[in-house]
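Engineer: all I have is the shape, not the residue letters:
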């Protein structure tokens, strides 16, 4: 099985920082620690309300990643998000500081967190020029998607490079040991298999943790997972470096 790359989402570190004035905890220092611990990249999801990652963080993170040529910077967000205060708008932010990968997510300002993939029957026409614009910057485009084969085929038609499977439902079923867990995993496996047949890379993310990650990767596989909330919680008990190492070990050698 090909090892999965681990991208650490820094949003929760930024959220803690934003609860006080100043720069404590230092986001860049913690990002550096993640990379030194073996993370394959860093992920951020800047929203217009800047409740965690701020637009002003992006240049410093870009500079940090430049010192790790093997690591990637993944910027997530709603491509339709307009400017608001010091937030320049998602597309303007990406154009000014092109990352290695841009993961487009259909979240809104009033969502606590991302909780569904794109419905490309509705959003496809608006996304087509956006995907082209981002790819013209030399940036890989990934679309946040539910495990729906029909929708994934539409993602291929739009010219996306990858999809990121929204794994929230899987994590919930795993936590409560739902009887339909095996059936749900089969949906993810089928969706991922179809994506790969179409030439799409497959990423995954949302509520993946040390308990459920190995089974998902063993059954479904992924080129990359982005993990932030659970990893940050584990870091409170384990320390950040051991937490990154624990997730990376699963990504490198999923338990069989």
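Structural biologist: Received it, and whenever you're ready, just let me know what you need. Computed from a predicted model, the values in this text were never measured in an experiment. Residues are numbered from 1 along each chain as shown.
Engineer: going forward, measure contacts and count neighbours with C-alpha atoms only.
Structural biologist: Noted.
Engineer: next, name the residue at the spatial heart of the chain.
Structural biologist: residue 226 (4.3 Å; CA atoms, centre = their mean).
Engineer: doesn't residue 204 make contact with that one?
Structural biologist: Yes - applying CA atoms under 8 Å as the test, residue 226 and residue 204 come out as touching, 6.8 Å apart.
Engineer: structure B:
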């Protein structure tokens, strides 16, 4: 199964915002990522707009020739309104607090079932594919199917941490169980957070039904040394690993 690489360009915007102005140019980064082989562009506008701004999101959509994925917390009305206005190909729902540094947990799909059913229905009615951020917990995966989401995105920080500590089998085990159940429940499977050139191929090899990975921080860091085009190609190569 072919797995798509969606490049998260938030860190490009972080660098731009550090000095103001428009250098580096976020729109050019989105265009170039596509030209260099990215099969999706991901952005995560936060309420404080500390990296990608709402203006960026509106300006990126018309220049996207591949998939556009917007991540964010749907409890923020401003975010919901933006997604319904821009109509990306996919919206990924994350349960981040407003001032959270980065995503660090998935949805409790049991506790928040009613809320998720309502907001997922709103986005799907607008023709937007929905993915929800979840931990590799079979109970959460099973409950996710009851929200009528199209996909789940497996939160992979736990995998990356154990893999780096030299425990790849222990790292991947809960993700295999989660992915097998998701596939059985006919949920699409995305993954993201701390995936990099060291751990991505192993993850892909063991999760055969993987639709998409969204990678930003590690990829942009690698691009500083390896070049943007070369880095995107290197990441895509990791996804060619067969089970």
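Structural biologist: That came through, no problem. Predicted model only: the values in this text are computed from it and were never measured.
Engineer: just to revisit the earlier point, the residue nearest to the centre of the first structure -> the second structure?
Structural biologist: By TM-score structural alignment, residue 226 of the first structure lines up with residue 214 in the second structure.
Engineer: help me confirm that that match is found in a helix?
Structural biologist: No - read with DSSP: H, G, I helix; E, B strand; the rest coil, residue 214 of the second structure is strand and lies in no helix.
Engineer: which secondary structure state does the residue nearest to it when sequence neighbours are not counted sit in?
Structural biologist: Closest residue to residue 214 of the second structure apart from its sequence neighbours, by CA to CA, 6 or more residues apart in numbering: residue 6 at 4.7 Å. Using three-state DSSP, the secondary structure recorded for residue 6 of the second structure is strand.
Engineer: contacts only, for residue 6 of the second structure.
Structural biologist: 38-42, 67, 212-215 (CA atoms under 8 Å, 6 or more residues apart in numbering).
Engineer: and those residues, which two are furthest apart?
Structural biologist: Maximum pairwise distance in these, criterion CA to CA, is 14.1 Å, between 67 and 215.
Engineer: between those two, which is the more surrounded one?
Structural biologist: residue 215 (22 against 17; other CA atoms under 10 Å).
Engineer: and that one, what is it in contact with?
Structural biologist: Applying CA under 8 Å, 6+ apart, the residues contacting residue 215 of the second structure are 5-8, 192-196.
Engineer: wait, residue 109 of the first structure touches residue 48, no?
Structural biologist: Yes - the criterion here is CA under 8 Å, and residue 109 of the first structure meets it with residue 48 at 7.2 Å.
Engineer: who's more crowded, those two?
Structural biologist: Neighbours per residue, other CA under 10 Å: of residue 109 of the first structure and residue 48, the larger number sits with residue 48, 23 against 11.
Engineer: just the element for that one, please.
Structural biologist: Using DSSP states H and E, residue 48 of the first structure sits within no helix or strand.
Engineer: again, but for the one 5 residues further on
Structural biologist: When secondary structure is defined by DSSP H and E, residue 53 of the first structure falls outside every helix and strand.
Engineer: give me the number of residues near it?
Structural biologist: 23.
Engineer: kindly report the same for the one 5 residues further on.
Structural biologist: Counted with other CA under 10 Å, the neighbours of residue 58 of the first structure add up to 21.
Engineer: so what's it up against?
Structural biologist: residue 97.
Engineer: and it, what element?
Structural biologist: helix 57-66.
Engineer: average gap between the helix or strand just after that helix and the second structure?
Structural biologist: Later in the chain than helix 57-66 of the first structure, the nearest helix or strand by DSSP H and E is strand 72-77. Relative to the matching residues in the second structure, strand 72-77 of the first structure has an average distance of 0.3 Å after the fit, by mean CA distance after the TM-score superposition for the first structure.
Engineer: residue range for the following helix or strand past strand 72-77 of the first structure in the second structure?
Structural biologist: The C-terminal neighbour of strand 72-77 of the first structure among helices and strands, as given by DSSP H and E, is helix 90-96. Using TM-score structural alignment, helix 90-96 of the first structure corresponds to residues 79-85 of the second structure.
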